[in-house]
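In: generate coordinates for the sequence data below:
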Amino acid sequence: MIASFFRQKSSRSPDEEARILRKLSPNECFQSAQHSLRIYIGCALSCRYVIPEALLALDTDSFKHAIETAFARAILQHPALTVGRIDDNTKTPLWVHLDRIDFNNHITWSEPSEHAENSLSDVLEWQVNSPYLNLERQPCWRVVILKSLGTKFMDVVFAWDHSAGDGKSGKILHDTFLVCLNTPESNSVTLKNRSFDVPVTPHTPPMDQLINLPISPGYIISELSREFLPGLSTKPHAATWAPIFAEPAKTRLSWMRVTKEAFPSVLDACRMHKTTLTALLNTLLMVSIATRLSEDKARAFSCGTPICFRQFQDGKSDIDCNKTIMNCYAYWPFIFEKGLIAKIRQQFSDAKANPDSDSNLEDAVWDVAKTIREGLLAKLRQGTKNDTVGLAKFIGDWPSYFKGLSKTREHAFEVSNLGAIQGELPVNSDGKGKWSIDSARFAQSSPSFGAALTLNVISTKGGELVISNAWQVGTVDDEFARGVSSDIEMWLNRLGNTGCFKFA
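Out: Now for the predicted structure:
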C-alpha cells in the first residue's frame, strides 16, 4: 500500500492510512471531479433475467437471499466495486479499503407498477440523476431489482459512478452475475443481515499502468495550440444551439427500440455497405438534427465516439482488461463539415418534395457512414499513441479545470455502443434451463460540458436493439430531443423491415 507516502502529508490515524490503496488515476480523477461537481453522475445498465422454473417455487425471503448471495460473489470478483473513496473534493482523491459491504445501502427490491416498462424507465432516469453518497464508507454503485409476484423474470438495474468503470464495465458485472447465478453451489460468501466481509486484495491498476499511452512533443504542442486558439464560438461545428449553464441540470431520457425481427437486417445492411451500426447511428443523428435545426443555428456538427482501449493491453500483466471493471476507453471526434450539412439538408428537402429522389439521400447516408467507419478503423490502427487520454496526466487539478472550461459546447451528439450481451438460454446436460438474459437497457447522465445528445446503445443476442437518448433539461428542448429519437427509431425499423430508410 502507499500509506507511508501520505503519512507525512496528513493527520490521519495509522488505521486510516492503512486503508489507503492508491491515488485515483488521472482518468479516474477526471470522472470523480465531474461527479463531485454534479457535472455528470454515472451510468446504469439493466438486464431482464429469466428465472429458472426450479426457483419460482421459493418463498420471497429465500429467493432474495439466493439472489443477493450470487450478487455478493459477483461484486467480490471486481475490486473496483468493493472500495471507498476519500478526499473526493481535493486534487488527489484516494481509493480506500472497506471492511464490509452492506446491501441495505446498495440493493433495493421493488415491485413495479402494472406498466413494468414505465417503472423500469423511471428507475433508470432516477439512477443517472442521483449522486452517490457516503463514498468514504461505501462503494459507488447501486442496484434496483424489480420483481412482480407471479412473473418469470426480474429486471436488475446496476448503476455506478463512472470513476469506478466505463460502460463496458457494466456489461462485465452483469456477465459475472449471470455466471454466479448459474453456479449457486459455491459457499465463498456468507451474508449476515444482508452484509458481508471484504477480503484485503490488491486494487485494480489504472489504465495507464496496463496500456502504454505514448505522447509525442509535437502532439502536445498541437493540442495546446488548439486549446488556446480563439474560442469554439468561431468554429462552425460548435453546438451553440445547446448552451452550457452554470448549474448542472437534470438528465432526461427517451427510448428507442428496433424489433428483434428488424435488427438482424439492419446489421446486414451495415455490413453490405461496409460500415457499422455505430457509424450509421452517428450519420442518422446528423441527418435528424440537421433537418430539425435551421442553418442559422447550426451549419456544421461535431460528434464524439467512445472507443474501448482494452484490446491494446500490455501482455505482461496477469490482469485481463476484457474481464476487468475499470476505465479503459478513449474519445474519437468527427466533424461533419458545412458543405456536407448543406448537401444533406437540400437532399432531404428534395426527397420531401419528390419521394423518387429519396435514394440520393440514402446513398449519401451510407457514404458518410462508411467514411466514419474508416475513420474509426484508422484510429484503431494508430493504437494508443497521441490520444487525448494520454494528456490527462498533465492536469493536476480537475475541479479547477472544469470550472475554467469554455461555456461553448463542442459536440452536438455522442454514440456510446456497448454491443450485445450474450444472454441466450443455456441448457444443462440434464435438460433443465438455467438463468438467462433476454433484454437490456443502457443509460447514462447527460454531461454539462459534453455532447448535447447522447445515444446509449445495447442489444441482446437474438433480441431487440434498445437505445436511450439522454439530454439535459433546459439545454435541449424536450420536443426536439424526442423528435430526434422518433426519427432514429423510425428509420432503423424501416431499414430492417424494407431495406430502405424512406426519409421522404
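
In: hey, let's count contacts and neighbours off CA atoms from now on
Out: Fine.

In: quick one: the strands in the stretch 151-300 of the chain?
Out: Assigned by DSSP state E, counting those that start in this stretch, the stretch 151-300 of the chain shows strands spanning 153-160, 195-197, 251-258.

In: want to put them side by side, so please do this one too:
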Amino acid sequence: MANKSNRGTETRVLRKFGINEAYQLDMYLIDQYRGTIFSCRYQIPPYLVPIESRTELEKAVKVAVVDTIMRHPMMQVGVMDATSKTPSWIQLESLDLTQHIKWLYIGEHDDFEQTVQEKVRTRLDDYFPDLVIKQPGWKITVVRQGNAPSMEVLLTWNHAQSDGAGAKVFHEDLLEMLNNAEKGAYERPGLEFDILKLTQAPPLLPDPIESLKSLPVDLKYLARAFWEETRPQFLNRDVSNAAWCPIRSFPDKTQFRAFFVDDVSLLAILARCRQNKTTITGLLNGLLLTAFSWHLDRTAAPTFQSSTMVDHRRNLPPAPPDAPWARCDTSTRLSTTTTQSPTSSDNKTDDSQKWSIIRAKFGLSAEIPAAAIEFASISVAGRGMCQRQLGRLCCRCDVWGTYHD
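Out: I've put the predicted structure just below:
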C-alpha cells in the first residue's frame, strides 16, 4: 500500500496500529500522555573526557545511536492517519538526527543535578512535533558539564512508539554500541553529516501483542464492564470514584522527587518483592498509595482504587530469527563490570577505556482519564496535592525511582 507523502514521494504503509498502540496514540492526541523518559548517567572513557575531545565525543555518541536505531525498527518509522480510526506505521526514507539528538553543555559552576531535573521536567511537559511531519516520536538529550567524566543521556519518547522496558533495552544496546565501536571509526552506511538515509527494504516491525498471544475475555467480564460504563449514576455504589477530586482550569508543572537506594538495600528489597510475587514497581505503587491516603479525609474519600502495570514480554513467543532486535534477553544493568586476570595489564588498560552506566531513572508523564484514582506508576490526585494537573477530570503526576550504585 502506498500514498503520497508531504514530500511528494510514495509512502509505504508497514502495518496498521495494534489495539494498545492505537490506545497509546489516542491518549497522546487528547493530551492524556505527553513524554516518557528513561535517563541514564554514562561514565565516559578517559580519552573522550577533555573539552578538546568534545567533537570526537559527539561523533562517538551519534554513531552509537545510529547503530542502535538500525537494531530497532520502531525507531525508524513514522505515523500516518494519526487521527483516523486506523492509524498506520509507515516507512521513512531518512532521519534528520538534529531533530532527535540535542546536546546541552553547562558551566563548571552550574548545578548539574538541578539542570538535569529541569531538563527532565521540560521534556516530560513537551509535545512531540506534529505527526503529519512523519518522523519518529523519540528524542535524545545529552547533558554534559565542562570536562566531567560523566554525562546524562535522556531518552524521551511517545508512548505509542515504545514503553519503559523498550527504553531500558535501548540504553543497554547504546552502551553495547559505544563499547563495541572502533576508536575513531565514525562513518556509517547511509550517514551523511546529520542525515541518516534508511534502507529501502521495509523494516520488520514487531507484531501487535494481540496477534502474538491470545488474550481472551469471557462474556461475564464483558457484561460487567458494559454495565459499569453505562449504568445510571444513582445505581453506582462504588465509593472509590473520586468525586472529591478538584477540577482546575490551568496546568501545573511537573514536580521532581528523587531518592537513592544503595546496592545492598536494593538487592534485599528486590528479594522481598520476589518472595511476595511482586516487583519494585508494585511496591512503589503500594507505598505511594498508602502515603497519599493519609492526606485525604476519610469522609470525602473512604476508599480509592489501585492498579499496576504488567509486562507481557514473558508471555510472548521469541522474536523471529531474522529480526534485527533478536538477542538474548537481558536484565537492567546499572553498571558494567569486567572479570579479568590480575596479571594482565593489557586488559586493565582496555577496561579503563570502556563506557559504563552508573545511574538510571524512569519517569512517566500521563493523565488519568477518570474521576477515580487509578494508581499506576503515574500516581495520584488529591485535594490540592496534585503534582501536575490539567483542567479535566484527571490528574497528572510523576513518580521517580533512582537506583544508584
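
In: TM-score for this pair?
Out: Once superposed, chain against chain, the TM-score is 0.79 (TM-score structural alignment, normalised by the length of the second structure); 370 aligned residues with a Cα RMSD of 3.6 Å.

In: let's have the strands of the stretch 151-300 of the first structure in TSV, adding mean neighbour count.
Out: Output for those, formatted as TSV (neighbours: other Cα atoms under 10 Å):
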stretch	mean neighbour count
strand 153-160	23
strand 195-197	17
strand 251-258	22
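
In: between these, which one is closest to residue 24 of the first structure.
Out: strand 153-160 (16.2 Å; Cα to Cα).

In: what residues in the second structure pair up with the closest one?
Out: Counting by TM-score structural alignment, strand 153-160 of the first structure pairs with residues 150-157 of the second structure.

In: identify the residues contacting the matching stretch?
Out: Stretch 150-157 of the second structure has contacts (Cα atoms under 8 Å, 6 or more residues apart in numbering) with 35-44, 116, 120, 123-124, 137-145, 167.

In: quick one, which of the residues you listed are buried?
Out: The neighbour count (16 or more other Cα atoms under 10 Å) marks 35-44, 116, 120, 123-124, 137-145, 167 as buried among the contacts of stretch 150-157 of the second structure.

In: out of those residues, list just those in strands.
Out: 35-43, 138-145 (DSSP state E).

In: so stretch 300-309 of the first structure aligns onto which residues of the second structure?
Out: With TM-score structural alignment as the criterion, stretch 300-309 of the first structure aligns to 303-312.

In: now the matching stretch: buried residues?
Out: Applying 16+ other Cα under 10 Å to stretch 303-312 of the second structure flags 303-304, 306, 308 as buried.

In: and of these, the nearest to residue 316 of the second structure?
Out: Closest to residue 316 of the second structure, out of all of these and judged by Cα to Cα, is residue 308, at 19.5 Å.

In: just say helix, strand or coil for the closest residue to that closest one other than its chain neighbours.
Out: Distances taken as Cα to Cα, 6 or more residues apart in numbering put residue 376 closest to residue 308 of the second structure, at 4.6 Å, once the chain neighbours are dropped. Under DSSP: H, G, I helix; E, B strand; the rest coil, the three-state class of residue 376 of the second structure is coil.

In: ok, now the one 10 residues further on?
Out: At residue 386 of the second structure the chain is in coil, as set by three-state DSSP.

In: quick check: it vs residue 398 of the second structure, distance?
Out: 10 Å (Cα to Cα, to the nearest Å).

In: so which of those two has more stuff around it?
Out: residue 398 (24 against 20; other Cα atoms under 10 Å).

In: would you mind measuring from the spatially most central residue of the first structure to residue 47 of the first structure?
Out: Geometric centre of the first structure, nearest residue: residue 167, 3.6 Å, by Cα atoms, centre = their mean. In this view, residue 167 of the first structure and residue 47 of the first structure are 14 Å apart by Cα to Cα.

In: try residue 4 of the first structure
Out: Taking Cα to Cα, one finds residue 4 of the first structure at 43 Å from residue 47 of the first structure.

In: surely residue 190 of the second structure meets residue 93?
Out: No. When contacts are counted by Cα atoms under 8 Å, residue 190 of the second structure is not listed as touching residue 93 (10.6 Å).

In: okay, and the common contacts of the two?
Out: 197-198.

In: so between the two, which is more surrounded?
Out: More crowded of residue 190 of the second structure and residue 93, by other Cα under 10 Å: residue 93, with 16 against 13.

In: count of neighbours near the aligned partner of residue 230 of the second structure in the first structure?
Out: With TM-score structural alignment as the criterion, the equivalent of residue 230 of the second structure in the first structure is residue 228. Neighbourhood size, residue 228 of the first structure [other Cα under 10 Å]: 8.

In: relative to residue 165 of the first structure, how far out is residue 228 of the first structure?
Out: 31 Å.

In: same deal with residue 186 of the first structure?
Out: Residue 186 of the first structure is 26 Å from residue 165 of the first structure, by Cα to Cα.

In: among those two, which residue is more densely surrounded?
Out: Taking neighbours as other Cα under 10 Å, residue 186 of the first structure and residue 165 compare with residue 165 leading, 22 against 10.
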